[in-house]
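In: for reference, the sequence and a predicted model appear below.
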Amino acid sequence: MAHATCEINWLRYLLQDFQVNIQEPVVLHCDNQAALHIAANPVFHECTKHIELDCHLVREKIQSGMITAAYTPSSHQLADIFTKPLGRDSFNMIIRKLEF
């Protein structure tokens, strides 16, 4: 999530250079409920000291309104078609979702 947050931040600055102003927060979809909970809840940082900087970055951007984090189940991750070997049923389901 931290890497995606940095990319979102960079893209927002790039768009501002082109005079494209984005008012609403960017939705960051994640299939890891624990990561979403850690990013939203500062109490859990004690268990995650090794990723403390990443947590603070994501939490700061969520609180500032730059991004909103949303849970997306793994079964709805359309990018899986490009990154994972899929069975026939999963492949066909994603193909149907990609068709407009």
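Out: Here it is on my side, so go on. Numbering: from 1, shown residues only.

In: every contact and neighbour count from this point should use C-alpha atoms.
Out: Fine.

In: quick one, strands of the chain?
Out: Under the criterion DSSP state E, strands of the chain are mapped to 26-30, 67-71.

In: measure how the first one sits relative to strand 67-71, angle-wise.
Out: Put plainly, it is strand 26-30. Relative orientation of strand 26-30 versus strand 67-71 (axes from the mean of the first three to the mean of the last three C-alpha atoms, to 10 degrees): 30 degrees.

In: putting a second one here so we can go through both:
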Amino acid sequence: MCSACCEIMWILNLLKELCIESVLPVKLFCDSQSAISIAFNPVFHERTKHFELDLHFLREKISAGIVVPEKVSSDDQLADLFTKGLNGLQHDTLCHKMGMLDAFTV
């Protein structure tokens, strides 16, 4: 989520330089409920020590109203199309949701 937040900030700065207004807050979809809970919870635990710096950045952007983490089910996570091996049905479903077309059937 921290890496995606950095990318969001880069895109927002680029849009600002191009004088294009952006709609805030930006929805940051995540399929991990525990990651969302850690992002909102200001209390650090032993298991969150190694990414403390990234977490401060993410929490700052959440509190500023720039990003809003939202839960998305694992079946609907579009990033899985690019990062995981999927079965044919799930691959076709995610491709359809992204608006992708099969070049051989068009």
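Out: All right, it came through fine. Please read these numbers as outputs of a predicted model, since none were measured by experiment.

In: returning to what we had before: need the strands of the first structure in a markdown table (columns: mean neighbour count and distance to residue 88 of the first structure).
Out: Written out in a markdown table, the entries for those read as follows (neighbours: other C-alpha atoms under 10 Å; distance: least, C-alpha to C-alpha, whole Å):
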| stretch | mean neighbour count | distance to residue 88 of the first structure |
| --- | --- | --- |
| strand 26-30 | 16 | 24 |
| strand 67-71 | 17 | 25 |
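
In: in TSV, list these along with distance to residue 78 of the first structure.
Out: Putting the strands of the first structure into TSV (distance: least, C-alpha to C-alpha, whole Å) gives the following:
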stretch	distance to residue 78 of the first structure
strand 26-30	11
strand 67-71	14
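
In: how many other residues sit next to residue 32 of the first structure?
Out: Applying other C-alpha atoms under 10 Å, we find 14 other residues in the vicinity of residue 32 of the first structure.

In: okay, it and residue 74 of the first structure: tell me how far apart.
Out: Distance of residue 32 of the first structure to residue 74 of the first structure, given as C-alpha to C-alpha, to the nearest Å: 9 Å.

In: which one's the longest helix in the second structure?
Out: Identified as the longest helix of the second structure according to DSSP state H is helix 2-17.

In: give me the mean distance between that helix and the first structure.
Out: Compared with the first structure after the fit, helix 2-17 of the second structure shows a mean deviation of 0.7 Å (mean C-alpha distance after the TM-score superposition for the first structure).

In: matching residues in the first structure for that helix?
Out: On the basis of TM-score structural alignment, helix 2-17 of the second structure is assigned to residues 2-17 in the first structure.
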